[in-house]
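A.B. asks: structure here, sequence nowhere to be found:
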């Protein structure tokens, strides 16, 4: 395993399309629920412990070699918002392009062939991590970090928030990110282990209904800065 590969995959400059998405922050700003650094910290923490945990476990399962069709169904079942399902597949398609160019792999090729319109982003990320020689907890760490770094970056643009404050929010969330990544990897390993009961159905399914609702509203806006 190479830690440098983890840094490349988690780098916000990796051309995976995440910069165009706010993780629900744009809708939260418009609704007045996200106004400053304290609100950002609360927003990110809530997102991390709900959709972050769910996506991190899916990515960890992909890194462990879970069946891609079962994983896709599991991701669909855990993403009730059509707008968020579409965003996840768009991000997965863009990440696939970047990952195949960076870490050519038969597994990535098979996943791209199986889902020509885009697999869910966590499935692609976990498969990319596997191709890069990384493990399930590494994949989960990438998801956990992206879960909070996306809204933090968006808040700088949407609110004119001091970038130092936004970065401080991320730094203070580091222990929680570590905890979520470890828990997600453990749950994925348990779901896929020998004699496991439930299979992928046993993966976390934590949700954030308000994010689902506002994602649908956001998708209907005629003018918006971010795709989601």
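C.D. replies: Sure, I can see it. Note that the structure is predicted; figures quoted are calculated from it, not measured.
A.B. asks: going by C-alpha atoms from here, please, whenever you check contacts or count neighbours.
C.D. replies: Will do.
A.B. asks: report how many residues lie close to residue 225.
C.D. replies: Burial of residue 225 is recorded as 12 neighbouring residues (other CA atoms under 10 Å).
A.B. asks: and what about it, helix, strand or coil?
C.D. replies: The three-state assignment at residue 225 reads coil, by DSSP: H, G, I helix; E, B strand; the rest coil.
A.B. asks: what's in contact with stretch 182-190?
C.D. replies: Contacts with stretch 182-190, where a contact means CA atoms under 8 Å, 6 or more residues apart in numbering, come from 53-54, 56-58, 60-61, 64, 136-137, 140, 196, 200, 202-204.
A.B. asks: list the contacts of residue 95.
C.D. replies: So residue 95 contacts 15-17, 121, 124-125 (CA under 8 Å, 6+ apart).
A.B. asks: now the helix or strand encompassing it: buried residues?
C.D. replies: Assessed by DSSP states H and E, residue 95 sits inside helix 82-102. Using 16 or more other CA atoms under 10 Å as the test for burial, helix 82-102 gives 83-96, 98-100, 102.
A.B. asks: then stretch 35-44?
C.D. replies: Quick answer for stretch 35-44 (16+ other CA under 10 Å): 35-37, 40-41, 43-44.
A.B. asks: among the residues you listed, which ones are in helices?
C.D. replies: Those of these mapping onto helices are 37, 40-41, 43-44, per DSSP state H.
A.B. asks: quick check, central residue of this structure?
C.D. replies: Centroid-nearest residue in the chain, with CA atoms, centre = their mean: residue 143, separated by 4.3 Å.
A.B. asks: what about that one, distance to residue 199?
C.D. replies: Note on residue 143: its distance to residue 199, by CA to CA, to the nearest Å, is 21 Å.
A.B. asks: quick one: contacts for the residue lying closest to residue 23 once chain neighbours are set aside?
C.D. replies: Leaving out its chain neighbours, the residue that sits closest to residue 23 by CA to CA, 6 or more residues apart in numbering is residue 151, at 5.5 Å. By CA under 8 Å, 6+ apart, the residues touching residue 151 are 22-25, 40, 44.
A.B. asks: try it against this one:
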């Protein structure tokens, strides 16, 4: 069992449902920047995939995990959505984040019906940023900030790894090896994100991480202009 910030208790199975790659939240259509990196030659094998995933984890992953953790501890989701916008310079990535948030909202409301989710969906019909929705869904499922942060951190690296199997024909065993070798860093990022989220309860969203990944942002803009692509982002 795990205890949420609100004091309710839930089975760890709720975390597995939320983290399951088959959860219908739309992530399968996104490569997390891997498609652009493959074309540019920055990902060509398991070694370079690991380097890409590590860089993404410590920048985008930390920021997104902290936003999700903050939603899970009860920070205002509208403030968090504005904070997510401020931390996402690329219009293409803001659009992708809201599209994923909209799909996550559909799935979360079906699985864990909640007035909080309903209110956010009604106020932002085009979608809130995905980490904010995921963190709020975690809260509604009775999960805590570390849980939400772990899900987002894992998604940050599992999306590119899965996409690279399709893009390069990379051996799935090699992709799994890359993820396994990042597990201690995933734990560290989730812990840092949860700590920042708790601090933000008293100091506001400025206390949340704002790490940047300029190459990911630039690549996302290039990728969005491609006439033919396998993934949405």
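C.D. replies: Structure received. Values in this document were obtained by computation on a predicted structure and should not be read as measured data.
A.B. asks: next secondary structure after the longest helix along structure 1?
C.D. replies: As assigned by DSSP H, the longest helix anywhere in structure 1 is helix 136-159. Sequence order places helix 163-172 as the next helix or strand after helix 136-159 of structure 1, per DSSP H and E.
A.B. asks: could you give the angle of that following helix to helix 136-159?
C.D. replies: Orientation of helix 163-172 of structure 1 against helix 136-159 (axes from the mean of the first three to the mean of the last three CA atoms, to 10 degrees) gives an angle of 150 degrees.
A.B. asks: what range in structure 2 does helix 163-172 of structure 1 sit on?
C.D. replies: Helix 163-172 of structure 1 lines up with residues 172-181 of structure 2 when matched by TM-score structural alignment.
A.B. asks: and the matching stretch, how far from structure 1 on average?
C.D. replies: Superposed on structure 1, stretch 172-181 of structure 2 shows a mean distance to its aligned partners of 0.4 Å (mean CA distance after the TM-score superposition for structure 1).
A.B. asks: so which bits of that stretch are buried?
C.D. replies: 174-175, 178-179.
A.B. asks: from those residues, which is closest to residue 2 of structure 2?
C.D. replies: residue 179 (24.4 Å; CA to CA).
A.B. asks: ok, now how distant is the closest one from residue 75 of structure 2?
C.D. replies: 30 Å.
A.B. asks: ok, how many other residues are close to residue 183 of structure 2?
C.D. replies: Neighbour number of residue 183 of structure 2 under other CA under 10 Å is 13.
A.B. asks: residue 208 of structure 2 now?
C.D. replies: 27.
A.B. asks: structure 1: which residue goes with that one?
C.D. replies: By TM-score structural alignment, residue 208 of structure 2 lines up with residue 203.
A.B. asks: equivalent analysis for residue 228 of structure 2, please.
C.D. replies: In structure 1, the residue matched to residue 228 of structure 2 (TM-score structural alignment) is residue 223.
A.B. asks: repeat for residue 28 of structure 2
C.D. replies: Taking TM-score structural alignment, residue 28 of structure 2 has residue 19 as its aligned residue in structure 1.
A.B. asks: endpoints of stretch 28-37 of structure 2, how far apart?
C.D. replies: 17 Å.
A.B. asks: what residues of it count as buried?
C.D. replies: The neighbour-count check on stretch 28-37 of structure 2 (16+ other CA under 10 Å) flags 28, 30-37 as buried.
A.B. asks: which bit of structure 2 covers the helix holding residue 95 of structure 1?
C.D. replies: Helix 82-102 of structure 1 lines up with residues 91-111 of structure 2 when matched by TM-score structural alignment.
A.B. asks: ok, now stretch 35-45 of structure 1?
C.D. replies: Taking TM-score structural alignment, stretch 35-45 of structure 1 hits residues 44-54 over in structure 2.
A.B. asks: ok, so of the buried residues of stretch 172-181 of structure 2, who is nearest residue 18 of structure 2?
C.D. replies: Of the buried residues of stretch 172-181 of structure 2, the one sitting nearest to residue 18 of structure 2 (CA to CA) turns out to be residue 179, at 18.1 Å.
A.B. asks: surely the closest one and residue 157 touch.
C.D. replies: Yes - using CA atoms under 8 Å, residue 179 of structure 2 is in contact with residue 157, at 7.1 Å.
A.B. asks: residue contacts, the match of residue 208 of structure 2?
C.D. replies: Per CA under 8 Å, 6+ apart, neighbours of residue 203 of structure 1: 54, 57-58, 187-188, 191.
A.B. asks: and those as JSON lines, adding secondary structure?
C.D. replies: Converted to JSON lines, these look like this (three-state DSSP):
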{"residue": "54", "secondary structure": "helix"}
{"residue": "57", "secondary structure": "helix"}
{"residue": "58", "secondary structure": "helix"}
{"residue": "187", "secondary structure": "helix"}
{"residue": "188", "secondary structure": "helix"}
{"residue": "191", "secondary structure": "helix"}
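A.B. asks: closest one to residue 209 of structure 1 out of the residues you listed, please.
C.D. replies: Closest approach between the contacts of residue 203 of structure 1 and residue 209 of structure 1, by CA to CA: residue 54, at 13.4 Å.
A.B. asks: nearest spatial neighbour of the alignment partner in structure 2 of that closest one, chain-adjacent residues omitted?
C.D. replies: In structure 2, the residue matched to residue 54 of structure 1 (TM-score structural alignment) is residue 63. Counting by CA to CA, 6+ apart, residue 63 of structure 2 lies nearest to residue 209, which is 5.4 Å off, once chain neighbours are set aside.
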